[in-house]
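Student: Sharing a model that was predicted from the sequence below.
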Amino acid sequence: MNHELKIWPQYFARVKDGTKTFEIRNNDRGFQMGDTVLLKEYVPTQVGEPGHYTGEYLARKVGYVYRAEGNSVVFSLMPLDWRVNE
């Protein structure tokens, strides 16, 4: 399954440079190992300005998925060529 997700610039930069290798999300999409996420850089609403996409994006595979309390998940971000070992 493919998921398009907003990501704020400070987090986008850390994923891009490789220092942020995970996402913490509400599991309203049913994230599964092997899914693809398209992280679209999004500048949130500021006083007097609406939020907007920058046009930058990163594609990653969902690796390990940890189902946390409530409806939250933490999942690893893997390169697109990563494959699930069955």
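Tutor: Received the coordinates, thanks. Numbering: from 1, shown residues only.
Student: From now on I want contacts and neighbour counts done on CA atoms only, so please keep to that.
Tutor: Noted.
Student: Which residue is the nearest non-sequential neighbour of residue 22?
Tutor: Nearest non-adjacent residue to residue 22, counting by Cα to Cα, 6 or more residues apart in numbering: residue 76, 4.2 Å away.
Student: put this beside the first:
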Amino acid sequence: MGKTVSEEEKTKKSWDSNAITPGTPFMDLLASSLRYWVVQKINTDSGWKNIQVIISDAGVPGEGEHKIMDYIRRQRTNPVRSSSSL
């Protein structure tokens, strides 16, 4: 591209995309941190008081998009819930 690369850019360690692979310490920490954050929000933020949060992290088999679509399909087959049960 004709760009001059600085010494800092040459020696900069790149981020390893393998870190986001299921079973890695990064993904375990991410899942744990996300669970902690959700519990904290539910316990401290009144806007979160009556909502249901579903976490389907790397510990649950399947690709994210497929898990989401499967959940949507299953919800369509369930009877409609009344607003008081939400």
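Tutor: Nice, I can see it. Note that this is a predicted model, so its numbers are computed, not measured.
Student: TM-score for the pair, please.
Tutor: Here the TM-score for the pair of chains, by TM-score structural alignment, normalised by the length of the first structure, is 0.21; 33 aligned residues with a Cα RMSD of 4.0 Å.
Student: thinking again about what came up before, residues in contact with the residue nearest to residue 22 of the first structure?
Tutor: Residues counted as contacts of residue 76 of the first structure (Cα atoms under 8 Å, 6 or more residues apart in numbering) are 21-23, 62-65.
Student: Name the member of those with the most neighbours.
Tutor: Among those, the one with the most neighbours (other Cα atoms under 10 Å) is residue 62, at 27 neighbours.
Student: Now do the closest residue to residue 2 of the first structure other than its chain neighbours against residue 65 of the first structure, distance only.
Tutor: Residue nearest to residue 2 of the first structure in three dimensions, not counting chain neighbours: residue 36, with 4.8 Å by Cα to Cα, 6+ apart. With distances taken as Cα to Cα, to the nearest Å, residue 36 of the first structure is found 13 Å from residue 65 of the first structure.
Student: same check, this time on residue 11 of the first structure
Tutor: Applying Cα to Cα to residue 11 of the first structure and residue 65 of the first structure gives a distance of 19 Å.
Student: How about residue 14 of the first structure?
Tutor: Counting by Cα to Cα - residue 14 of the first structure and residue 65 of the first structure are separated by 20 Å.
Student: and what of residue 75 of the first structure?
Tutor: For residue 75 of the first structure, the distance to residue 65 of the first structure - Cα to Cα - is 4 Å.
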